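# Please find the sequence and the predicted model below.
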Amino acid sequence: MREHIASTLQRARQRTIALTDSVDEAELVAQHSRLMSPLVWDLAHIGNQEELWLVRDAGGRDPVRADIDYLYDAFEHARPDRPHLPLLNPGEAREYVDTVREKVWDVLEHSPLQGDELVDGGFVFGMIAQHEQQHDETMLATHQLRAGPPVLSAAAPPVADSAVRGEVLIPAGEFTMGTSTDPWALDNERPAHPVHVPAFAIDAAPVSNGQYLEFIADGGYDRRELWSERGWEHRHEGELTAPGFWERDSAGQWWRRVFGVRRPVRPQQPVVHVCWFEAQAYATWAGKRLPTEAEWEKAARYDPDTGRTRTYPWGDTEPGPATANLGQRHLEPADIGAYPAGASAAGVHQLIGDVWEWTSSGFHPYPGFRAFPYREYSEVFFGGDYRVLRGGSFGTDPVACRGTFRNWDHPIRRQIFSGFRLARTLDPREA
């Protein structure tokens, strides 16, 4: 257990270092978008959360820098205001996170990892590893927003040997949603509870760039009847005419910017950088709808042959290069159909990795929810304007992605690595 915790923490830190060492100090302190924090704020915030939960709470050690807690409290300072705070400079931030991590190794060595809810099964260490990886994905999104020459590189994602098309019918019935047994699951994933889901159809793959180009060509961004009232308002306010980072040249060719590199839009890839309102408009155009959160999870986890609920679509083994595009192994989605070994028992592909998938559901607690270990992780966000996303993206680490993991964001957001797939309510004769 200790070795697993240590390697998971170290993997997160290596990624943090790579994302922050790849740019100079001027770019570290700059705000590349009002939607995002300066990278140096994320770096020190990662260290501060680690200090609060592992050094002070779990370890009972004296504070390293109690004087900076207020600077790195995400609830005290909105992202547009963070560049104006007296933040640690890059050198100070690096020294701070290194000092905290050295103390964490000592805490881990002496922690009993049992007998207290916070440390049972290494929960608090897993929580902090997930927190760092979540901020790493946020920093990756900041890199996508920054101007200037590319500084990140990775291998090209795999291509597909065969196409994945059509939809999969999911029969009506009850399945177990959420978890009560995963020791590192976060509070909003708990507890496991039975949910009856009526029969429905879900697309075997996420919506592709090629499919989305058809929506654009058919005037999808100009047809008021396809958009909700709020969506149409945002489409005009945001001047949306295509997914984020897309542009069309004078010859009509579509291009997309990928971490500073201009590339042709690949029809075979899942569409990425679309907001919930765009996904909803596309669904209306296609004569379908977005799946509910329960439908998405049933399609991902339920095995109709055995009646059991899996950890991942393919089973209970950890994600690997053959099953999912995760962990920043690649810097873009893989072609649809590139991970046949990652398909669910029902035959639905690429539910984990590649792109976060918007659902139609708002963010609400499960029956029996209990905030742990602090209200601000989930509870304060329940019932707001948020929509749930599922499945993770190419920028999500496996420690922060499983069949029960829930992400949420405002419906206007598309700087995140978000895409979607469609579902359909069955005609009674099909059910």
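Perfect, thanks for sending it. Predicted, not measured: the structure shown is a model, and the values here were computed from it.

# contacts, neighbours, all on C-alpha from now
Noted.

# so Val355 touches Pro333, yeah?
Yes - shown here, Val355 and Pro333 form a contact pair, counting by CA atoms under 8 Å, at 6.7 Å.

# After the longest helix seen in the chain, which helix or strand is next?
Counting residues, the longest helix found in the chain (DSSP state H) is helix 123-145. For helix 123-145, the following helix or strand on the C-terminal side (DSSP states H and E) is strand 167-170.

# from the chain's centre, how far out does whichever helix or strand comes after that next one sit?
Helices and strands here follow DSSP H and E; after strand 167-170, the next one along the chain is strand 173-177. For strand 173-177, the gap between its own C-alpha mean and the chain's C-alpha mean amounts to 24 Å (CA atoms, centre = their mean, to the nearest Å).

# quick one: contacts of strand 173-177?
192-199, 294, 297-298, 302, 307-309, 404 (CA atoms under 8 Å, 6 or more residues apart in numbering).

# again, 10 Å this time
For strand 173-177, the surrounding residues in contact (CA atoms under 10 Å, 6 or more residues apart in numbering) are 189-199, 293-295, 297-298, 301-304, 307-310, 366, 403-404.

# Just these: which are in helices?
Glu293, Ala294, Glu295, Glu297, Lys298, Arg301.

# Cross-check the contact I'm expecting between the fourth one and Ala346.
No - taking contacts as CA atoms under 10 Å, Glu297 lies outside contact range of Ala346: 11.8 Å.

# Mind listing the shared neighbours of these two?
Common neighbours of Glu297 and Ala346, using CA under 10 Å, 6+ apart, are Pro313.

# more crowded one of those two?
Legend: neighbour count by other CA atoms under 10 Å for Glu297 and Ala346, higher for Glu297 (24 against 21).

# Let me see the contact set for that one.
Taking CA under 10 Å, 6+ apart, we find Glu297 in contact with 175-178, 291, 309, 312-313, 351, 390-391, 403-405.

# if we can go back for a sec, hmm, which of the ones in helices among the contacts of strand 173-177 are the buried ones?
Neighbour-count burial (16 or more other CA atoms under 10 Å) is assigned, among those, to Glu293, Ala294, Glu295, Glu297, Lys298, Arg301.

# Could you export these to a markdown table, including columns for distance to Ile416?
Written out in a markdown table, the entries for these read as follows (distance: CA to CA, whole Å):
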| residue | distance to Ile416 |
| --- | --- |
| Glu293 | 19 |
| Ala294 | 22 |
| Glu295 | 22 |
| Glu297 | 21 |
| Lys298 | 24 |
| Arg301 | 24 |
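
# next up, a second structure to put side by side with the first:
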Amino acid sequence: MVTGLGFSSGGVQGGTLDTQLKPNPCSECVMDDTMKKISILTGKETFQSLKPLDLSVCDKQQILAYFNNSYDLYESLFTSLKDEKVFYLCPDRLRLPLVFYFAHTAVVYVNKLVLAGLLKTRVNLEFETMFETGVDEMSWDDTENYRMGGSYKWPTIESVVDYRRQVRNIITNIIEKTPLELPINMESPWWALVMGMEHERIHLETSAVLIRQLPVDMVTKPSAWMYAPVKHDKGVNGNTNMHYINATDVTMGKPEDFPSYGWDNEYGQVTCHVPAFEASKFMITNGEYLEFVKDGGYNRKGLWSQKGWQWKEFRQLVHPVFWVCTKGCNNGCGSNLSTISHCEAVDNNNGYVIDDELGSPSFRYRVMFDNIELPLDWPVEVTYHEAKAFCAWKGSGYRLPAEAEQHVMRGPQKSPAVGTECDMIHQDTISANLNLQYGSSTPVNLYKPNTVGLYDIMGNVWEWNEDHFNGFENFKSHHFYDDFSTPTFDGKHHLILGGSWISTGNEASRFARYAFRPHFVQFAGFRTVRNLDENKIELPIRIVTTDVFVLGEGVTGNSIGLDETKTGFKKVDSTNYQYTIDTDAALYGILQLEFGIREGYPEMLSEYCLIMGNKYNSGKGNCAVFGSGAGKIVFILKKYYDTVLGVDAFARYIQAATTLQETRRLSITSPTGDEKEFLLDQELQTDNVCFKQLTWIANEIVAHDLILMTNLHRLQNPKAWLLRLWEIVKMTGIVVIFSMDNQWKENDLLPILSPNLSCIESEVLEYQTLSGIQRSTVTVWKHHWCHHHHTISR
């Protein structure tokens, strides 16, 4: 899944780790054909998954067993790569090489345990920066390694395995030595440890998706891996008869006190009415989708949305990604795999049968490690765009389900009040293709239908939904992982529900909610639904209509797969608070605040920082401003510091700052419609200044002499930013926290900062704005040891 969105523009990378990363010199040999396969396991090979933890009653032995099982499962998956060279390949051009993901999960354990205070010393900061942030591709033509420049030299597999072994041993020691208080809840430091386990299980699935996209001769099936039968009983007769579902009300959302781990987007609550509808009894199978392909579905523009067609043409797709033909199709791989096709021309001796009527080969199918005959009764795996084109081909009124409809299709559920027994993944016997019962999809009729009469509502493959991904009412992000969900509440990510055959732990929970962009390759399929009323009807489909500004692109249209003239849906604001307040009006307001008064807020605060820096000998080397706004305060501070880094979560602000850096002027339309120009004084320097849009303080931000934070009042989760300040200020440096809304005073900050920092100054500053005199609280902080040393020396 997504962690941070990092962008930089202009100047040098002063104050960030970008220019300080030093690739392992041994990495030059990673593509050496003479390399031999080494053991990558730091534990044992297994493909058997344990049940998730009940956090109200679990003991240390159970926690350790679940941790080791998570770690072992993940490493065991990578034993399928034939040699080390494959770790450095990109199975998907929109993703990073596999070595990144192999190291990433161990790094996330460390980073979260440091935030929680369970780990006091880092294992390897270089790794914990290099492998920290994954990619949620924001456009179709992103290329792999976009953060690393494309030619980055990754560390050796030996060093990554050694790192994973160190992390395993450290976590084992933490579990054994740290006092355990039950229940483990969101405020417990143990929450960070369980978070690491569930995060690793997410990547078990997403890494499997990548490995399945590799050329088949680069992988080998582990001996314990078992595919499902291709067919069950007499086979599937298709979805010719839709299944009637009664109208009802449904409430969605996980209680905060439920005794299992959950991601932030699962909590909160939404209640809505679901009108009666019809649903396909089975998920759409490969056999059904084959009819769409044979009917020219990939060549009929009228069946596709505008964006869907653009994506299909860009990828040159003529069939689903895990189908195999003989036409040499574009495979979407990256780097030196980009010219390789999974669809190579072969003759009949290799098992392909020519369909004389179509004049083209029949399709084969890529399971994890082999090509087999196309299993017609297994669910098809496609993107949202492909699923929507199929619905259009199927006929008027066909669409994908709403999230609320998907919940109704599950039938009556036990109340969460009974505890974990209400959730299938916690039960001893699971009657669904979940939790690695098989190493593949299964026939859609293999498991019995539920009480509603529908098959595979949970498991087999994920189901695409019409809804945009968004938080429920009263959504709150968690301070250990503030940006797990929020960047994707942008109206461009669609929900997937129900889990797949490789979904384990939280992913397989009844409460799990995940989402991807509509062109994303995943173990996801779909079923069709249809309204009973041919007239326009209001449906419980939640569509995010917030205009989200993307750096370098501006406001782009949201991914709406419904015709508003025929289908009613609920328009909602993004529950990412920062998206809703990053507006043109807000940008105009910050420009007026910074440039509207000659000696205003930026001048006052910069002078105060200089005075405090001199007073406490914090040096003049590098400075970082969190809440850099339109950048004026950054440019002023550059007069006193060698390099200055400006960070903001608002894309509009960062774009304005970089424009001022490049041209020294910015024109903007005011809320009243007038054109207003803002100019940067010639005396202010713009070199050695860098601006970044970040959703939290990532490890790429190194230690600074001065940290100025001004943006607490407009952050989704201020605590998530505050927790990292002690790591990014030098032992002799200072942190200045300016509370523009006076909500963050010394007593508010002490519980968060006091484990590592001491408050050495606290006062109220006055400054002039266009609306009059403003007063704001400012506090100054230093490391405990340095504060003590400074006091003694005075």
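Good, I have the coordinates. Quick caveat: nothing in here was measured; it's all calculated off a predicted structure.

# about what we covered before: now, which of the buried ones among the ones in helices among the contacts of strand 173-177 of structure 1 sits nearest Gly384 of structure 1?
Using CA to CA, Glu293 is the member of these that sits closest to Gly384 of structure 1, with 16.0 Å.

# average distance between the longest strand along structure 1 and structure 2?
As far as residue count goes, and with DSSP state E defining each element, the longest strand of structure 1 is strand 356-362. On superposition with structure 2, the mean distance recorded for strand 356-362 of structure 1 (mean CA distance after the TM-score superposition for structure 1) is 1.0 Å.

# got the angle for that strand vs helix 293-301?
For strand 356-362 of structure 1 against helix 293-301, the angle between stretch directions is 140 degrees (axes from the mean of the first three to the mean of the last three CA atoms, to 10 degrees).

# Report all helices and strands that strand 356-362 of structure 1 contacts.
Contact partners of strand 356-362 of structure 1 among helices and strands, from 3 or more CA pairs under 10 Å, 6 or more residues apart in numbering; DSSP states H and E: helix 276-286, helix 293-301, strand 387-390, strand 407-409, strand 418-419.

# Indicate which one of those is closest to Pro270 of structure 1.
Proximity to Pro270 of structure 1, assessed across these by CA to CA, is greatest for strand 418-419 (7.0 Å).

# residue in structure 2 matching Ser37 of structure 1?
Structural alignment places Ser37 of structure 1 opposite Leu96 in structure 2 (criterion: TM-score structural alignment).

# helix, strand or coil for that match?
Secondary structure for Leu96 of structure 2, judged by DSSP: H, G, I helix; E, B strand; the rest coil, is coil.

# Quick check, it in contact with Met130.
No - the pair formed by Leu96 of structure 2 and Met130 falls short of the contact definition of CA under 10 Å, at 11.6 Å.

# quick revisit: what range does the longest helix of structure 1 cover in structure 2?
Helix 123-145 of structure 1 maps onto residues 191-213 of structure 2, going by TM-score structural alignment.

# what about that stretch, distance to the chain center?
Averaged C-alpha coordinates place stretch 191-213 of structure 2 at 11 Å from its chain's average position (CA atoms, centre = their mean).

# Equivalent analysis for stretch 489-501 of structure 2, please.
Between the centre of stretch 489-501 of structure 2 and the centre of its host chain there is 11 Å, according to CA atoms, centre = their mean.

# Could I get the buried residue list for it?
Judged by neighbour count (16+ other CA under 10 Å), stretch 489-501 of structure 2 contains these buried residues: 489-501.

# next one: stretch 24-34 of structure 1
For stretch 24-34 of structure 1, the neighbour count (16+ other CA under 10 Å) marks Glu27, Leu28, Val29, Gln31, His32 as buried.

# Quote the end-to-end distance of that stretch.
The first residue of stretch 24-34 of structure 1 is 20 Å away from its last residue (CA to CA, to the nearest Å).

# ditto for stretch 282-299 of structure 2
With CA to CA as the measure, the ends of stretch 282-299 of structure 2 fall 26 Å from one another.

# Can you check which part of structure 1 that stretch sits on?
Aligned by TM-score structural alignment, stretch 282-299 of structure 2 corresponds to residues 205-222 of structure 1.

# Quick check: which element contains Cys690 of structure 2?
In this structure, Cys690 of structure 2 sits in strand 689-693 according to DSSP H and E.

# Strands along the stretch 251-400 of structure 1, start to end?
All strands of the stretch 251-400 of structure 1, identified by DSSP state E, counting those that start in this stretch, fall at 254-258, 261-264, 356-362, 387-390.

# now the first one: which residue numbers in structure 2?
Just to be clear, that refers to strand 254-258 of structure 1. The aligned range for strand 254-258 of structure 1 is 363-367, by TM-score structural alignment.

# now the matching stretch: how far from the chain's centre is it?
Centroid separation between stretch 363-367 of structure 2 and its chain, computed with CA atoms, centre = their mean, is 29 Å.

# Just give me the match in structure 2 for Glu102 of structure 1.
For Glu102 of structure 1, the aligned residue in structure 2 is Asn169 (criterion: TM-score structural alignment).

# what number of residues lie near its match?
If you count neighbours by other CA under 10 Å, Asn169 of structure 2 ends up with 12.

# Buried by neighbour count: which residues of the helix or strand hosting it qualify?
Assigning secondary structure by DSSP H and E places Asn169 of structure 2 in helix 157-177. By neighbour count with 16+ other CA under 10 Å, helix 157-177 of structure 2 contains the buried residues 157, 160-161, 163-168, 171-172, 174-175.

# For it, what is the distance to the chain centroid?
Centroid separation for helix 157-177 of structure 2 versus its chain: 24 Å, with CA atoms, centre = their mean.

# For that helix, name the packing helices and strands.
helix 60-78, helix 98-116, helix 125-130, helix 190-212.

# In JSON lines: these, plus distance to Gln310 of structure 2.
As requested, these are exported to JSON lines (distance: least, CA to CA, whole Å):
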{"stretch": "helix 60-78", "distance to Gln310 of structure 2": "34"}
{"stretch": "helix 98-116", "distance to Gln310 of structure 2": "28"}
{"stretch": "helix 125-130", "distance to Gln310 of structure 2": "33"}
{"stretch": "helix 190-212", "distance to Gln310 of structure 2": "23"}
